[in-house]
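Engineer: Below are the sequence and a predicted model; questions follow.
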Amino acid sequence: MPPLAPPPAEIAAPRPSLAESHRSVAVDGGFWRRLAAFSGPGYLVAVGYMDPGNWATDIAGGSAFGYTLLSVILLSNGLAVVLQALAARLGIAAGLDLAQACRAQYPRSVSVALFVLAQGAIVACDLAEVLGTAIGLQLLFGLPLIGGVVLTGLDVFLILALQHRGFRRLEAFVVALMAIIALCFVWELVAARPDMAGILAGLVPQRAVVADPAMLYVAIGIVGATVMPHNLYLHSSIVQTRSFAQTPAGRRDAIALAAIDGTLALTLALFVNAAILILAAAAFHRAGRTDVAEIADAYRLLSPLLGAGAASLVFAVALLASGQNSTVTGTLAGQIVAEGFLDWRLAPWVQRLATRGLAIVPAAVVVAAAGGAGATRLLVLSQVVLSFQLPFAVVPLVQFTGRAGLMRGHQAPRWLGALAWGIAAVLIALNLKLLVDFVT
């Protein structure tokens, strides 16, 4: 990345993204009351860590390799906690989301290139959400995949209706669906009776993850599905929906509260992510069905393999809730990226419908051409695409949060900055290794 420069005066204080919700949630009172008021943004971010793209990669990883890739899920979640804490710190301390900071700090050519990459990441993420919702509708109600894909366009109006009633209502809707997903997987794991010794062994990193190209491909897909670039833009913006004291002490307190909110929310996401892989390992890998990579196949096989008639139904309910939830954050992130990089101020429904359309069109084409098999392959590929684009969001984030002037004295401590640069290096190295494997 080019060296940072002082932002031009005309964009030093840009209009806030999601202006209709900016500083709309009061944060006051004692510690527990302030923490309750600050709880919410982390859960909107955590949605992206349990979206249908995770399902595709976790099912493929669990059925093919058993519990081995649990260590990748655990590592990815740790990386996510650090990076999301930095994103929240940027939004609180600098008063800028990541897109606005890129526009302010980099030359226009670099900013435009980063916008294209960010928009590509959002399209890849939206593909997973659209396809996941469509597959859930097909499994539960028999709706043709292409009909489900088109129907997801109506999600835009659901989001607008919820946000019109206040940002807290939108957060409550997301948390309620997350609770449904978590309860569904608690039931599934009880029915699956996984091997606890295998789970504990899977949490320990193994050399085979890097040495085996097939395993590495799925592992990087898991990283891409877990640490998602659009979530960094999203988190740095939605923490600004909180109306905290605009003083050094107020910002310091808000940074701490945001870190707690994010860590708790991502712990729930870790459970769901791990549960999907554990379920696939216990149900499919243990039965010798190492070829299960399709969500529809997993749905059909769960009940007979587990001997529980409701297993497939519960699985489909959780998938539909996951896809529906993910559309909320995907469309919000699309608006934040467009407003931050380009200062577009379109009507919210126009912006969100355009974001959804960019995902619906390619998803409809793939489903029409290749059916369900193509849809699931596209789900896994979308997560690998996200992983490739991740460094272009992570490097600016780490760079910005280490700058004292931009962060108004709340820059990341040296140890945190060093850890974040290490995370960026690991992500870039994994991506290069995957690229070499593709070429050779």
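Structural biologist: Received the coordinates, thanks. Since we're looking at a predicted model, the values are computed, not measured.
Engineer: rest of the way, CA atoms for contacts and neighbours
Structural biologist: Noted.
Engineer: Tell me which residues touch Pro52, please.
Structural biologist: Pro52 is in contact with 128-129, 131-133, 319, 322-323, 379, counting by CA atoms under 8 Å, 6 or more residues apart in numbering.
Engineer: typed the wrong thing, it's Met215
Structural biologist: 61, 65, 208-209.
Engineer: Wasn't Ala5 part of a helix?
Structural biologist: No - with DSSP: H, G, I helix; E, B strand; the rest coil as the criterion, Ala5 is located in coil rather than a helix.
Engineer: another one to put next to it:
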Amino acid sequence: MLTKPPPPESIWLRARGEPSLADVFRTVKVASGASSWRKFLAFFGPGYLVAVGYMDPGNWATSLTGGAQFGYTLLVVALVSNIMAIVLQSLCARLAIATGRDLAQACRDAYPRALAWPLWLLAELAICATDLAEVIGTAIGLNLLFGIPLEIGVLITALDVFLILWLQTKGFRWVEAFIITLLGVIAVCFAIQIALADPDWGQVIRGFAPTTEIVTNPNMLYIALGIIGATVMPHNLYLHSGIVQTRAYGETLPEKREALKFATIDSTVALMFALLINASILILAAATFHKTGQTDVAELGRAQELLAPLLGLSIAPALFAIALLCCGLNSTVTATMAGQIVMEGFLEIRLPAWLRRLLTRLVAIVPAIAVTMIYGEGQTGKLLILSQVVLSLQLPFAVVPLVMFTGSKEKMGALVAPRWLSIFAATIAAIIILLNLKLLTDLAMG
């Protein structure tokens, strides 16, 4: 006797437990009878929380160093990284909408503990590297603007825990509005600085053309991998698959298809905005530092000091510091949320919201203070770049499961990723793995 095949949800064998981010799950209503424009606006927001991770202080450090050392050459890496991010984030939305699971929950459900727990540890390591960059970046921004010592600034970043809690009591839309407002401030700051720098736009356009030198030059490859790690960040894959479920988009297949369309548009537009910011940082460094022969600029604080004489306007350093502080605040908020998704998804830990977020923040604050005290302010730029390379090395452990899940018909049902998309995503994973192996080989050979 033939039996009806089970729905995709039953393929995830273990108990489903609470949904991702249970306190804000399905809290943003999507009116079924509304116009397409109003539905798009209902999905407007999560993509920008994801985009924050693609322009965090660690990304600043890699882009700043890449522009100072190699001029406009690495703009193509920023572009390719952004394309990778757009593809992978579309898969995250697809996974969440098709199965109701975030990536961490999907890994926990699909794999035995012997494999799921190492994946959890690697995800936590990636979040530690992310938080280290963001906490240090925020502390540098506070130091540049208000003269607050880095150690004290690192402690102040713990307050984002209470900021998130307060915003979420107002509704998840308030979190999104806070993030988008700060993104607007960052964009204005860089628009003014780029106008003052007056880059060679012909070289800017040529910088988006690929060159073999990026692979053959070990120093350039190191920075390029840092840019990839800072752009296609592992924690962002977990984040997007969680926060897209804040939308109450319905349970029927047509509703899910529509939700996937709008969520993909939202993240794609947001990531193109992130590309503009990242390219602006690299262009600013190339047009100021590389042009004047100052190719060793890697510290965010030193970059801020040098901008005034190079751009000829005293407001330029302040704009740089304001943008950095906004970026750091944004990134710490979203990284804390990603930490919550990873902890709950892999381990099903049930803790009060304030305690979950405080623990996630402490994981970053303790090493950040230790690093600052041991190495001092002068080494923060190198540490930021190293943290982004660590992220690149961690990427395959998040990307490979994502590609496998979304390409599985029995897990995804009718929303399984098209064959061409799965092949494209698998190619991205292969490129990341090969570049990581090349980097490790170069390091081993000195």
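Structural biologist: Structure received. Because the structure is predicted, anything quoted here is derived from the model rather than measured.
Engineer: Distance check, the residue positioned nearest the centre of the first structure against Asn231 of the first structure.
Structural biologist: The centroid of the first structure falls nearest to Gly48 when counting by CA atoms, centre = their mean (2.5 Å). Look at Gly48 of the first structure and Asn231 of the first structure: by CA to CA, to the nearest Å, they are 7 Å apart.
Engineer: Also Leu117 of the first structure?
Structural biologist: According to CA to CA, Leu117 of the first structure and Asn231 of the first structure sit 14 Å apart.
Engineer: just so I have it, where are all the helices in the stretch 201-350 of the first structure?
Structural biologist: 208-211, 213-226, 229-238, 248-280, 295-306, 311-342, 348-389 (DSSP state H, counting those that start in this stretch).
Engineer: ah, wrong one, I meant the stretch 51-200 of the second structure
Structural biologist: Under DSSP H, counting those that start in this stretch, the stretch 51-200 of the second structure gives helices at 57-70, 75-99, 103-110, 113-146, 150-156, 160-170, 172-197.
Engineer: okay, those, which one's buried deepest?
Structural biologist: Ranked by mean neighbour count, these are led by helix 57-70 with a mean of 30 (mean count of other CA atoms under 10 Å).
Engineer: could you give the angle of that helix to helix 315-347?
Structural biologist: Put simply, helix 57-70 of the second structure runs at 130 degrees to helix 315-347, going by axes from the mean of the first three to the mean of the last three CA atoms, to 10 degrees.
Engineer: And helix 57-70 of the second structure against the first structure, how far off on average?
Structural biologist: For helix 57-70 of the second structure, the mean deviation from the first structure after alignment is 0.4 Å (mean CA distance after the TM-score superposition for the first structure).
Engineer: Let me know which of the helices of the stretch 51-200 of the second structure is the nearest to Thr268 of the second structure.
Structural biologist: Minimum separation from Thr268 of the second structure across the helices of the stretch 51-200 of the second structure (CA to CA) falls at helix 75-99, 5.7 Å.
Engineer: Tell me roughly how far the closest one lies from the first structure on average.
Structural biologist: Looks like 0.3 Å for helix 75-99 of the second structure (mean CA distance after the TM-score superposition for the first structure).
Engineer: Kindly provide the distance from the aligned residue in the second structure for Thr290 of the first structure to Gly66 of the second structure.
Structural biologist: Mapped onto the second structure by TM-score structural alignment, Thr290 of the first structure lines up with Thr295. As judged by CA to CA, Thr295 of the second structure and Gly66 of the second structure stand 9 Å apart.
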